[in-house]
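A.B. asks: from the sequence below, what's the structure:
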Amino acid sequence: MPLTIRRLATRLLPALCVVALCVVVTALTTAPAAQAQPEPRTRSTSPFSTQAAHLADRLRDHPVHVTDQLPRAVPRSLAPDFARLAERTGVPTYVLVLPAPYTDGDELLGAVHERLGRDGLYVLVDDSEVIAARSFGVRAPAEAAARAARFELPYDAGALRSFERFVEIVSDDAENAEARASAASAAYRDGAPEQMYIGPSDRRNQSFLTGIALTGVPLSILLLVPYARRRLSAGPPAAARKKKKSKSSAPAPARPLLHRLALPAAALATAVAIGAGAPLLFDETRNSAAPTPTPADLSARVERVSAGLTRDPVYQDPESPQRLDAAQLARLHERIDRFRRSEGGGPVFVTLVPHSSEDESAGDEELFSAAVHARLDKDGVYVAADPVSGFIDVFNHGLRLDSYDLLFDLPESITYGSEKAYDDEDHLLAERLDALMTYLDEAPRTEEPNSSGSPAQALNPAKEHTLPPLFATDFWPGLFVGGFAALLLLCLVAGAWRTVSAVRRRLGLTLLPVEPGTAPTSPSEAYLRRTARAELRAAQSAVQAAAPSPPRTAQDRYEAALLLAGTDSARLRDSRTPTAHLLAVTVLARATRAALEGDNTARCCAVNPLHGAAATRRHIRVADNAATRRFLPVCALCRDTATAAPGDLPRQFLTLPRPSGTRVRYDEPADGLLSTLSSGYAALVTKVRESASTG
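C.D. replies: Here you go, the predicted structure:
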């Protein structure tokens, strides 16, 4: 019996050792690691659970967390100001300042509260205002205060001022806060509050107007007053001729010196008054409520991302929803490692961080990647994948790859994705990044390492939010225009005087109507019809002049325009023809002439097709929401507007009149004739032919 027990113990001992080892390994792997990175989500995990956990950790350290992704609008150095205001609420207050939310703000605050496990007032602020607020376990009219602050202030008041107004309202009782929110909402329906700041274009207009007034008004006084005096004192023409023929007429007495100096003195006094009064009238100095960020504010995110890339070649922004789960991350790591070990390959660094005009690089992915490369000091392929827009940009730094091929010729299925990717919550980033790695594996190698070059530097934030001096920019052209306007006004007055005199003698003379502008934002149906007919006639003449062998591109565009115009342009005269067809005829006719003249530009301005050919393509705002951006072709004018005043661009999109009298943007609905115009003239030609074949 003891021998049997001994044999049994001998057999069980190895099994017991294995079990004990498994228990120890399990305990070590499940114990929380100090300063561990957020775990990637699984397929069953909410896409912002990791985001909520990260934000809860930040609030656990300090009740106010200001992101490092908005240094141009809300720099991190404003955190003490937010904390000072939060203390006035009278309840524990937790503030998150983040880019425009990628999920429902109330849902995100609820998830953060659940992770943090502390009752209090939770507030979510974006780059411009308080967008969500919830109270957990405390008495505070959070929702009413957020609504009132949103409607009482203009959109450019700034995040800090909006939070200050929110604190003022939330500190009041619930009844007063609700009444204030209702009143502000009703007033907002009648019209949004007036803007607090002006933009650079407004300042240029002020400078131009000041220059015109400074020379135009005094010169008009010097020119018009003597002219009017002579005309009023000349008397009837016959009497004037008799006076000239009279030899006995005495010369007119000379006026006193004081009278002769009165007019120049009045003109000089007017000029001095305008020069001194203009700075008092146009006293704005800034175009935004955003303070100037410090160098530390501008470099914080680059340092954070670079530090993350030293540990892992794939960096997912913990403040944003996680787009790659654990399995997708493992797949991407395996592809990156395979490319690094391949011939002519090298390191690949993937950053899944959002980009906006308020970040350190002003939304320029190339500039951001170059800054990360400089900070990391490692050559490789840098991939900027935006988890919000879904856009993917690739930049080569020091590998044997064609940098310009990666920068300009990357397939659109990778860069922008399909319509399914656009509609999907995670933009199918995992599949598109996998396709990118396949593209890199198959890309031809160059003989020598190369880079995509140095990107243009972003605008200095100190200058970005400061208006230029009033007596600068367009002030000097305004001086010249003011002098010219004074002479023109004199000619107009003289001509009008003669016309009025002639009308008294001969009736029936009328003035010609003034022609409308060449590129209006809200053209009338009559303007669109007239312009379409004129442009089609011009295109017809150009095609006939190029006969018998015009370029195929021009011929395709011209034939598409004829399909819309109908036989003998009958549809252009028919009042039932949609205004979208009139605009399409105009665009195709102009594109025809451009192709005949050797202009191979394939796209027109997507903001206003009447502006003509596109000069470049870039991400622009297409709605008042700053996060709503698209990569569209734009003309030089719209490109400058997108740089200087991006918030003005959504209101400059061309609108078309409806039969009901309302107006609609030309690219709506999404399946309309002009919905493909931003993709180029070829896409519009195809759309026209499809419409003609189905109609």
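
A.B. asks: CA atoms for contacts and neighbours, from now on please.
C.D. replies: Noted.

A.B. asks: by contact count, what packs against the strand or helix carrying residue 489?
C.D. replies: Element membership of residue 489 [criterion: DSSP states H and E] is helix 475-505. Applying 3 or more Cα pairs under 8 Å, 6 or more residues apart in numbering; DSSP states H and E, we find helix 475-505 packed against helix 200-234.

A.B. asks: residues in contact with residue 163?
C.D. replies: Going by Cα atoms under 8 Å, 6 or more residues apart in numbering, residue 163 touches 82, 85, 125, 129-130, 149.

A.B. asks: could these be laid out in JSON lines, adding neighbour count and secondary structure?
C.D. replies: JSON lines is the format used below for the contacts of residue 163 (neighbours: other Cα atoms under 10 Å; DSSP: H, G, I helix; E, B strand; the rest coil):
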{"residue": "82", "neighbour count": "22", "secondary structure": "helix"}
{"residue": "85", "neighbour count": "17", "secondary structure": "helix"}
{"residue": "125", "neighbour count": "25", "secondary structure": "strand"}
{"residue": "129", "neighbour count": "26", "secondary structure": "coil"}
{"residue": "130", "neighbour count": "27", "secondary structure": "strand"}
{"residue": "149", "neighbour count": "27", "secondary structure": "helix"}
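
A.B. asks: what is the nearest of the residues you listed to residue 321?
C.D. replies: Using Cα to Cα, residue 125 comes nearest to residue 321 of the contacts of residue 163, at 16.9 Å.

A.B. asks: please generate a structure for the following sequence too, so the two can be compared:
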Amino acid sequence: MGTVTAYGTGRPPHPLRTHTARALLALCALAALFAATAPARAASGIPASQSAYLADRLRADPVYVTDQLPREIPRSTAPDFARLAERTGVPTYVLVLPVQLTDSRTLLATVHDRLGRNGLYVLVDDSSVAAATTYGVRAPAEDAATVATYELPYDAGPLRSFERFTEVIAEGGAKAAARAEAARERYGHSGEQPANLYIGPTDRRNQSFLTGFLLTVVPLLILWLIPYVRRWRRRLPGAAGTAKDAPRARATRWIAPALALTAAAAIAVTAALTFDQTRSSAAPPPRASDLTARIERVAAGLAQDPVYQDPESPRVLDPTRLNRLHSRIRTFEESEGGGPVFVSLVPQTAQDESGGDERAFAAAVHDKLGKDGVYVVADPEIGFIDVFNYGLWLDSYSLDLPDSVAYGDHAADRADDHLLGARLDAVMTVLDKTRRTADPATTGDAHPVTDPVTGNDLPPLFSTDFWPGLFMGAVAAALLLGLVSAALGIVRRVLLRRNPAPWPTRSLPSVSPREPSESYLRHTARVELRALAAEFAAGSEVDPRAQDRFDAALLLVDDDPDAALRRSGHADPATLVTVIVLARAARQALAGDDNDLFCGVNPLHGPAVARKPRLPVCEVCRDAPQARKQWLTLPAPPGQGRRTRVPYEEYDSPLCALLGGISRVVDDVRKSAHVR
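C.D. replies: Okay, here's the model as predicted:
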């Protein structure tokens, strides 16, 4: 058989041409295979690597929860999402990821194409259901997502949002459509918002302050105002009672403390039941494994390759840029004073284990990896770059990236990849130019971040601003008491001007204190003298006994009650009691009562009705088992040592003659004034 010729020339093919043809055929075959197996990138820029990674995760488990949001959605909540997904009645694939800057629907579409399974695909971000679509099954995904968006407040949390979503899916198409329309009508068109489910630390401080404020202002007002108003009413014109009311007054003096104690207990219990929130977020506390999962993943990746690109995020380094970055890292590591460089292209969010703190993230990765070097943290979502030195001989203070490299410029903001490839190349240039030092340097310690386990716990109600609330409540109670006192004082003065006689002629005050203060005695003496003067001015015939008693009372105050009964007046407590007794005895005589004896236990009680045994006593003291406890005491005069009060008979005054009757008191007053 003849030799096969090439291209019909009759000559054997040249070996070089044969190898070239075979290479071209192989390239064409690879191109065709890539075109058949790797779908073209979507118009939105979703890279095949991200969708392929997520599809592989769903192939292993239809619910995938990211490890990048442990503060909001711990990975340990995956069984809860799986349990809720079973309610839909159709195959359901759930992706729980950080907020996507690209189109969420396109991401679900590319994941579905990679996975090749029909069903309901749901994307949940760190706050709610972000997108949902169906492939080959029937489910009201759009309406369910609408209901979950409108019916729940922003702080409901992603798990509760997905629960509401599956609830609507299970209701069927007709009910879901009606519910979605009602939600749009109520919350979408009107602008009404559902009430928040949780409160923040500021709200808790306000609750604590209000609780402390009420816990002091209400009981103090009860303790202060009830006795004050009671005394104020007794001092009003025509507000007198009889001595029989004294036991009732003593029995009711515990009402104010009891009411105050009851009010305090009611406020404390009501506040504890009303302000019963314990957490400021719907996020469940993460487990230890939730908080270390991402750090372990990144550290494991950096142990294999100094450049780690987050597979859950869009790839921002093309092969050319990636190869150049690897080359520059090797060059820097081999340079004098250089060392390893570890680049982490991982999103940094407030919900991650580091609370969005790049320094804390770099420190955790360094501790886990256990290798010194320069750690570069680049965020593929927002494009920020940070550099941290651990143990290399570099001047960390001069290792300062220009803003155009660290944060990007206008062109970087407009680019989908934030030009991270070129900017990371600029980072390596900065490292090459960084001054070397004599000693290895280390970046400063990371700032403390909020504890992810207890970070959402609210402080106890009876803490923080509860104590300032107690103080301000006491201040407010004092101010309110002052305002009420001023108002009631004005009312009383107006009533006194209209009716200058505060006590009816046929009765005596209902309650007289056993230990009256000097101010009380001065005020009572002034009121009694004014009332007596008004009765004398209104009467036509005057009883001689009443006139004698009135004259004796005036002798004790030098015929000028207003001047003598002021605080600066010369009248001592015993003299003031004598004035009160004489004025009341005069009014008694004007009323036609010829009783000449007043209570010897407490002359302020009024007329005596019996003797016990030889001591004239009033009705109160007569019925009291131990009348001695009712004995009138007065502020001690000077020279009494530590004694602050003394029995009234220890004063050298006409009041000592009271046991002999009011007539004896009048005589003693005249003798002391040298009047016959």
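
A.B. asks: can you show me the strands along the stretch 351-500 of the second structure?
C.D. replies: Using DSSP state E, counting those that start in this stretch, the strands of the stretch 351-500 of the second structure run over 373-378, 385-390.

A.B. asks: which helices and strands does the first one pack with?
C.D. replies: For strand 373-378 of the second structure, the helices and strands in contact under the criterion 3+ Cα pairs under 8 Å, 6+ apart are strand 341-345, helix 358-369, strand 385-390.

A.B. asks: in TSV: those, plus mean neighbour count.
C.D. replies: Formatted as TSV, those follow (neighbours: other Cα atoms under 10 Å):
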stretch	mean neighbour count
strand 341-345	26
helix 358-369	20
strand 385-390	22
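
A.B. asks: for residue 563 of the second structure, find the nearest of these.
C.D. replies: Nearest to residue 563 of the second structure, of those and by Cα to Cα, is helix 358-369 at 80.1 Å.

A.B. asks: what's the mean deviation for the closest one versus the first structure?
C.D. replies: Once fitted to the first structure, helix 358-369 of the second structure is off its aligned match by 0.6 Å on average (mean Cα distance after the TM-score superposition for the first structure).

A.B. asks: so where is that helix in the first structure?
C.D. replies: Counting by TM-score structural alignment, helix 358-369 of the second structure lines up with residues 365-376 of the first structure.

A.B. asks: got it, and stretch 462-473 of the second structure?
C.D. replies: Under TM-score structural alignment, the match for stretch 462-473 of the second structure is residues 471-482.

A.B. asks: what does stretch 263-273 of the second structure give?
C.D. replies: With TM-score structural alignment as the criterion, stretch 263-273 of the second structure aligns to 270-280.

A.B. asks: of all the helices and strands packed on strand 373-378 of the second structure, which one is nearest residue 412 of the second structure?
C.D. replies: That would be, of these and by Cα to Cα, strand 385-390, which comes in at 12.2 Å.

A.B. asks: what range in the first structure matches that closest one?
C.D. replies: Counting by TM-score structural alignment, strand 385-390 of the second structure corresponds to residues 392-397.

A.B. asks: do stretch 299-318 of the second structure as well
C.D. replies: So stretch 299-318 of the second structure sits over residues 306-325 in the first structure, by TM-score structural alignment.

A.B. asks: so which bits of the matching stretch are buried?
C.D. replies: 306, 308-309, 313-325 (16 or more other Cα atoms under 10 Å).

A.B. asks: do stretch 414-429 of the second structure as well
C.D. replies: Buried-residue list, stretch 414-429 of the second structure, by 16+ other Cα under 10 Å: 416-421, 423-428.

A.B. asks: how far is that stretch from where the chain is centred?
C.D. replies: Offset of stretch 414-429 of the second structure from its chain centre (Cα atoms, centre = their mean, to the nearest Å): 44 Å.

A.B. asks: what does it contact?
C.D. replies: 315-318, 321-322, 324-325, 328-329, 332, 378, 380, 382-383, 401, 405-406, 408, 411-412.

A.B. asks: do the same with stretch 107-122 of the second structure
C.D. replies: Under Cα under 8 Å, 6+ apart, the answer for stretch 107-122 of the second structure is 42, 46, 48, 51-52, 54-56, 58-59, 90-95, 123, 129-137, 139, 141.

A.B. asks: and what of stretch 51-71 of the first structure?
C.D. replies: 38, 74-76, 78-79, 82-83, 93-99, 108, 111-113, 115-116, 127, 293, 297-298, 300-301, 318-322, 358-360.

A.B. asks: apply 7 Å and report the result again.
C.D. replies: Here stretch 51-71 of the first structure makes contact (Cα atoms under 7 Å, 6 or more residues apart in numbering) with 75-76, 79, 83, 93-99, 108, 111-112, 115-116, 127, 293, 297-298, 300-301, 318-321, 358-360.

A.B. asks: so which of those residues are in helices?
C.D. replies: Applying DSSP state H to the contacts of stretch 51-71 of the first structure, the entries found in helices are 79, 83, 108, 111-112, 115-116, 297-298, 300-301.

A.B. asks: close enough to count as contact, residue 205 of the second structure and residue 462?
C.D. replies: No. Between residue 205 of the second structure and residue 462 there is no contact under Cα atoms under 7 Å: 9.5 Å.

A.B. asks: give me the distance between residue 54 of the first structure and residue 108 of the first structure.
C.D. replies: Residue 54 of the first structure sits 12 Å away from residue 108 of the first structure, taking Cα to Cα, to the nearest Å as the criterion.

A.B. asks: quick check: nearest residue in space to residue 81 of the first structure, chain neighbours excluded?
C.D. replies: residue 160 (7.9 Å; Cα to Cα, 6 or more residues apart in numbering).

A.B. asks: and for residue 495 of the second structure?
C.D. replies: Leaving out its chain neighbours, the residue that sits closest to residue 495 of the second structure by Cα to Cα, 6+ apart is residue 237, at 6.9 Å.

A.B. asks: I'd guessed that neighbour sits against residue 494; true?
C.D. replies: No. Counting by Cα under 7 Å, residue 237 of the second structure does not reach residue 494; the two are 10.5 Å apart.

A.B. asks: compare neighbour counts for the two and give me the winner.
C.D. replies: residue 237 (19 against 12; other Cα atoms under 10 Å).

A.B. asks: circling back: quick one: the helix holding residue 489 of the first structure to helix 200-234, angle?
C.D. replies: 40 degrees (axes from the mean of the first three to the mean of the last three Cα atoms, to 10 degrees).

A.B. asks: now helix 475-505 of the first structure: buried residues?
C.D. replies: Those would be 475-476, 478-479, 481-487, 489-490, 494, for helix 475-505 of the first structure by 16+ other Cα under 10 Å.
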